[in-house]
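*Asks:* sequence isn't available, so here's the structure alone:
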């Protein structure tokens, strides 16, 4: 099926594998909690300067991915949000070898997968993600102390590997109470918010000298028999 363009838009021609990889990077950071704010279970979409930008957050982590577009209507820009439910449903319909075309219009996505057309409606985006990003990208000294990170949040970084399998994530801490910032080339940026103890974690979980229990390993001698 061919998309007939009747409005200003931007186009992305890709494969099912690559489109799934693109969406998976950000979907891992969306909320699935029905009691959360609606914008935390939305995919926020922008087109500007020939780039597609996708953003998801549940406030514990935030991911931004950028994708160059093949063609855009001259001067075309847009910003809107779509339900993550629609995107997850679309991802399930994709196979790796599918030929896919995505048309991004002012307030909707048109996605062709083979002969099938999927229309995903958009709505106004209310997520102030730039404000959060600016706060964590402002220059600051690297901490010498420690940050408390929920290991489950670090697992959300794994889908980024599918975009660039041979490129490592660069990780930087932002201040003594700021986020952990991970970047993959100029395609992916992820913020991981630290935990705050507030007296809830025991000394056993957070010893004041966390390496003491490991020093004895340095004194052990091992012989291969």
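*Replies:* Arrived safely. The structure displayed is predicted, hence computed values, not measured ones.
*Asks:* use CA for all of it now, contacts and neighbours both
*Replies:* Noted.
*Asks:* ok, how many other residues are close to the closest residue to residue 84 other than its chain neighbours?
*Replies:* Closest residue to residue 84 apart from its sequence neighbours, by C-alpha to C-alpha, 6 or more residues apart in numbering: residue 42 at 4.9 Å. Neighbours of residue 42 under the rule other C-alpha atoms under 10 Å: 28.
*Asks:* structure two is appended below for comparative analysis:
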């Protein structure tokens, strides 16, 4: 299927599995409660400085993903929001596809492969995600208390919620190189051991100041 572009836009060429993984990582942080504010049930899309940014938040967590665009027209930038529910439904149609083109127009998202195309109109993004980011992403001379954790291990805690639906998960960090200990009520405890940086890890993937590459987002607006 040929994608015809007639207005300023940005393009991302990606596989179906890659776009599914990217969106799943962010959409997990969007609210699924129909009583919540609309902005919390949306995927917020931004094109700026040659990057695509995807943001979701339900107040309790916020996820930001960014990926370099394959191509974009000169000085093109935009920001808008689309329904997280619609995106969840859409991305399943592209799983396993060898090639997917994502076109981001001023207020429209178009996702296409060889045999199907979906166009989703957007609306004004009302989520103050950059303001929220600024509250917590504060430059520090020497960040402390960091541990390395495999995200897949944290995901294992989720099913335990059924044991005590009304109780929060309480987490404690035992030192910079210690374990993460979490309890759910009086009947469930989990220990998540950190990844030990024993010199065998990829140093490029573990910068000394991991937050520094994100500070530029605070100064854009």
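*Replies:* Cool, the structure landed. Bear in mind that the values here come from a model prediction, so they are computed numbers and not experimental data.
*Asks:* gap between residue 1 of structure 2 and residue 93 of structure 2?
*Replies:* Shown here: residue 1 of structure 2 relative to residue 93 of structure 2, a distance of 15 Å by C-alpha to C-alpha, to the nearest Å.
*Asks:* neighbour count winner among the two?
*Replies:* residue 93 (15 against 9).
*Asks:* tell me, what residue is most central in structure 2?
*Replies:* residue 26 (3.1 Å; C-alpha atoms, centre = their mean).
*Asks:* tell me which element it is part of?
*Replies:* Assessed by DSSP states H and E, residue 26 of structure 2 sits inside helix 16-27.
*Asks:* before we move on, what about residue 217 of structure 1?
*Replies:* Short version, using DSSP H and E: residue 217 of structure 1 is in helix 216-219.
*Asks:* structure 2: matching residues for that helix?
*Replies:* Following TM-score structural alignment, helix 216-219 of structure 1 has no partner segment in structure 2.
*Asks:* can you give me the offset of that helix from its chain's centre?
*Replies:* Computed by C-alpha atoms, centre = their mean, to the nearest Å, the chain-centroid distance of helix 216-219 of structure 1 equals 40 Å.
*Asks:* which strand or helix spans the closest residue to the residue nearest to the centre of structure 2 other than its chain neighbours?
*Replies:* Of all residues not flanking residue 26 of structure 2 in the chain, residue 63 sits nearest, at 5.4 Å (C-alpha to C-alpha, 6+ apart). Secondary structure assignment for residue 63 of structure 2, by DSSP H and E: strand 62-68.
*Asks:* quick one: that strand to structure 1 mean distance?
*Replies:* On superposition with structure 1, the mean distance recorded for strand 62-68 of structure 2 (mean C-alpha distance after the TM-score superposition for structure 1) is 0.4 Å.
*Asks:* give me the packing partners of that strand, helices and strands only.
*Replies:* helix 16-27, strand 51-57 (3 or more C-alpha pairs under 8 Å, 6 or more residues apart in numbering; DSSP states H and E).
*Asks:* not counting its neighbours along the chain, what's nearest residue 106 of structure 1?
*Replies:* residue 78 (5.3 Å).
*Asks:* what about the one you found, how many neighbours?
*Replies:* Count around residue 78 of structure 1 with other C-alpha under 10 Å applied: 17.
*Asks:* what residues are up against it?
*Replies:* Going by C-alpha atoms under 8 Å, 6 or more residues apart in numbering, residue 78 of structure 1 touches 45, 46, 47, 48, 105, 106, 107.
*Asks:* distance of residue 94 of structure 2 from residue 8 of structure 2?
*Replies:* Residue 94 of structure 2 sits 25 Å away from residue 8 of structure 2, going by C-alpha to C-alpha.
*Asks:* please apply the same query to residue 109 of structure 2.
*Replies:* Relative to residue 8 of structure 2, and taking C-alpha to C-alpha, residue 109 of structure 2 is found at 12 Å.
*Asks:* now swap in residue 71 of structure 2 and tell me
*Replies:* Distance from residue 71 of structure 2 to residue 8 of structure 2, by C-alpha to C-alpha: 11 Å.
*Asks:* ditto for residue 172 of structure 2
*Replies:* 49 Å.
*Asks:* higher neighbour count, those two?
*Replies:* Taking neighbours as other C-alpha under 10 Å, residue 172 of structure 2 and residue 8 compare with residue 8 leading, 14 against 11.
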